[in-house]
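[1] Predicted model and sequence below, questions to follow.
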Amino acid sequence: MPSVLVLPTATAARELAERVIGGMGNRWLHTAAVAARAAQISAVVPAEDRDLLVAAAWLHDIGYGELAHDTGFHPIDGARLLGRSGWPARVAGLVANHSGACFVASVRGLGAEMAAYPDEASATSDALTYADQTVGAQGEPLGIEDRITDMLHRHGPGSPNALVAHLRTPHIRAIAARVQARLGAAR
């Protein structure tokens, strides 16, 4: 029986992520850098969500791990693993919906699976996407436009990501603008 976590903690999230994807080289480097970026920008979310943001950042790519493999789409697979492991539904929802995953899920025929994880469309979900979209595949800092270009290049022109780029890219840019405005106001 899975243990039940009352509140997410960044420490527990890091430990789980390390067990599941810690040996995955660049994936781990990216994940650790996204978590660090999330901590760095955490002032843009309500104080009670700061630990949640960093926990979700540690867990956002957990669906790439072999232990999580189910549909082959890492946001849903990660959310399902978290659900099976007793993590709060909100954490699973943040993981499922990070970085405009709903657009890619739709073109992959996984809309029904994604519907199990409603997008909260909050400052916290925005901050998670921003953290993910400002860190490259090897953990290096990247601007939003460079990250989008890199992702499309890595996945290729016929990929599901490319097929929905006309929808996902403006979505990510809008999130980035909101987070950057919040960061400016937090100074």
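    Nice, thanks for sending it over. Residues are numbered from 1 along each chain as shown.

[2] contacts, neighbours, all on C-alpha from now
    Will do.

[3] Now do the buried residues in the longest helix seen in the chain.
    Criterion DSSP state H: the longest helix present in the chain is helix 165-186. Within helix 165-186, the residues that count as buried by 16 or more other Cα atoms under 10 Å are 165, 168-169, 172-173, 175-176, 178-180, 182.

[4] In JSON lines, list those along with distance to residue 136.
    JSON lines is the format used below for the buried residues of helix 165-186 (distance: Cα to Cα, whole Å):
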{"residue": "165", "distance to residue 136": "18"}
{"residue": "168", "distance to residue 136": "17"}
{"residue": "169", "distance to residue 136": "16"}
{"residue": "172", "distance to residue 136": "15"}
{"residue": "173", "distance to residue 136": "16"}
{"residue": "175", "distance to residue 136": "17"}
{"residue": "176", "distance to residue 136": "15"}
{"residue": "178", "distance to residue 136": "20"}
{"residue": "179", "distance to residue 136": "18"}
{"residue": "180", "distance to residue 136": "18"}
{"residue": "182", "distance to residue 136": "22"}
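
[5] wait, which of the residues you listed is closest to residue 68?
    residue 168 (24.5 Å; Cα to Cα).

[6] hang on, residue 123 packs against residue 43?
    No - the pair formed by residue 123 and residue 43 falls short of the contact definition of Cα atoms under 8 Å, at 10.3 Å.

[7] ok, now which ones touch residue 63?
    Counting by Cα atoms under 8 Å, 6 or more residues apart in numbering, residue 63 touches 69, 73-79, 81.

[8] Count the neighbours of residue 4 for me.
    12 (other Cα atoms under 10 Å).

[9] element containing it?
    Secondary structure assignment for residue 4, by DSSP states H and E: no helix or strand.

[10] What residues does it make contact with?
    Residue 4 touches 85-87, counting by Cα under 8 Å, 6+ apart.

[11] can you give me the helices for the protein?
    10-21, 26-40, 50-59, 74-84, 89-97, 101-107, 111-115, 123-133, 144-155, 160-163, 165-186.

[12] what's the longest helix of the chain packed up against?
    Counting contacts by 3 or more Cα pairs under 8 Å, 6 or more residues apart in numbering; DSSP states H and E, helix 165-186 is packed against helix 123-133, helix 144-155.

[13] before we go on, here's another structure to hold up against the first:
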Amino acid sequence: MANDAATRRDRIDDLVPSAAALAERLVAPLGQRWVHVQAVAARGAQLGPAVAVDERETLVAAAWLHDIGYSSEINHTGFHPLDGARFLQNAGWPEDVVNLVAHHSGARFEAEQRGMSAELEEFPFEDSPLLDALVVADLTTGPQGQLLAYDERIAEILKRYPQGDPVHKTWLIAAPILKESFRRVESRLAEVR
């Protein structure tokens, strides 16, 4: 599989600039979501030391692409991690980027709320430093691109989505579990300081 990912990576020249350009094309028309995505990508770059040097480009590319599934051009199921991952997979993006987009920020919990766990299983889940760093990048960045503490971001999400919404229900379950991603990232960053 590593050779498969390397082959796909070779097909995507300049991974991060290509990811940024695709994200701009698909997400910029969504207004405020584009502000969030740009800030998540910047935060991903800041968190680079929490992952291996050869994975930093993957982290930043996934940060650019994590919300492309919101684009009406590719939103087919209404579940943006799945729609984004399917689009990227069909376009030949590296498997590690595709899987990060599929599973970013607790997508597995939301898939369960939406009855879409089987569909999300098309993409292998890997609990990894890369996923942890992407979670932290996304969940410390508010809708207007502002830097937030984890608890502030979760409170903002719970306030924005009504109680019966699958996203609201997701975060009631996922918040304490994903907080562990923050502890692991903080620990990794402390090791490299």
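    It's in. Predicted model, so just to flag it, every value in this text is computed and none were measured.

[14] care to give me the TM-score?
    The TM-score (TM-score structural alignment, normalised by the length of structure 1) is 0.94; 184 aligned residues with a Cα RMSD of 1.3 Å.

[15] Just the buried ones from the contacts of residue 4 of structure 1?
    residue 87.

[16] tell me which of the buried residues of helix 165-186 of structure 1 is nearest to residue 113 of structure 1?
    Nearest to residue 113 of structure 1 among the buried residues of helix 165-186 of structure 1, with distances taken as Cα to Cα, is residue 168, at 18.5 Å.

[17] Surely the closest one touches residue 100?
    Yes - in this structure residue 168 of structure 1 lies within contact range of residue 100 using Cα under 8 Å: 5.8 Å.

[18] Against structure 2, what's the mean shift for the longest helix of structure 1, could you check?
    The superposed helix 165-186 of structure 1 is, by mean Cα distance after the TM-score superposition for structure 1, a mean 1.4 Å from where its aligned residues fall in structure 2.

[19] Now residue 7 of structure 1: closest residue in space that isn't a chain neighbour?
    residue 88 (7.3 Å; Cα to Cα, 6 or more residues apart in numbering).

[20] Report the contact partners of that neighbour.
    Residues in contact with residue 88 of structure 1, defined by Cα under 8 Å, 6+ apart, are 5-8, 82.

[21] How about the contacts made by the counterpart of residue 104 of structure 1 in structure 2?
    In structure 2, residue 104 of structure 1 lines up with residue 110, judged by TM-score structural alignment. Neighbour list for residue 110 of structure 2: 166-167, 170 [criterion: Cα under 8 Å, 6+ apart].

[22] Specify which member of those is nearest to residue 143 of structure 2.
    Out of the contacts of residue 110 of structure 2, the member with the shortest distance to residue 143 of structure 2 (by Cα to Cα) is residue 167, at 14.8 Å.

[23] And that closest one, how far from residue 185 of structure 2?
    As judged by Cα to Cα, to the nearest Å, residue 167 of structure 2 and residue 185 of structure 2 stand 24 Å apart.

[24] Please apply the same query to residue 86 of structure 2.
    Distance from residue 86 of structure 2 to residue 185 of structure 2, by Cα to Cα: 28 Å.

[25] ok, now residue 74 of structure 2?
    32 Å.

[26] Same question for residue 138 of structure 2.
    The value you get for residue 138 of structure 2 to residue 185 of structure 2, if Cα to Cα is used, is 13 Å.

[27] circling back to that earlier point, what's the farthest-apart pair in the contacts of residue 63 of structure 1?
    Maximum distance among the contacts of residue 63 of structure 1 (Cα to Cα): 12.2 Å, for 73 and 81.

[28] which residues of structure 2 does stretch 121-141 of structure 1 align to?
    Stretch 121-141 of structure 1 corresponds to residues 127-147 of structure 2 when matched by TM-score structural alignment.

[29] what's the span of that stretch from first residue to last?
    The first and last residues of stretch 127-147 of structure 2 sit 24 Å apart, counting by Cα to Cα.

[30] repeat for stretch 111-130 of structure 1
    By Cα to Cα, the extent of stretch 111-130 of structure 1 from end to end equals 23 Å.

[31] buried sites along that stretch?
    By 16+ other Cα under 10 Å, the buried positions in stretch 111-130 of structure 1 come out as 113-114, 117, 119, 123-130.

[32] Please name the residues that touch the closest residue to residue 119 of structure 2 other than its chain neighbours.
    Closest residue to residue 119 of structure 2 apart from its sequence neighbours, by Cα to Cα, 6+ apart: residue 82 at 7.7 Å. Residue 82 of structure 2 makes contact with 69, 101-102, 119-120 under the criterion Cα under 8 Å, 6+ apart.

[33] Check the alignment and tell me where residue 74 of structure 1 lands in structure 2.
    So residue 74 of structure 1 corresponds to residue 80, using TM-score structural alignment.

[34] out of everything not next to it in sequence, what's closest to that match?
    Spatial nearest neighbour of residue 80 of structure 2, excluding adjacent residues (Cα to Cα, 6+ apart): residue 69 at 4.0 Å.

[35] any idea what that neighbour aligns with in structure 1?
    Match for residue 69 of structure 2 (TM-score structural alignment): residue 63.

[36] is it true that residue 81 of structure 1 touches residue 68?
    Yes - contact criterion Cα under 8 Å: residue 81 of structure 1 and residue 68 qualify, at 5.5 Å.

[37] I'm done for today, thanks for sticking with me.
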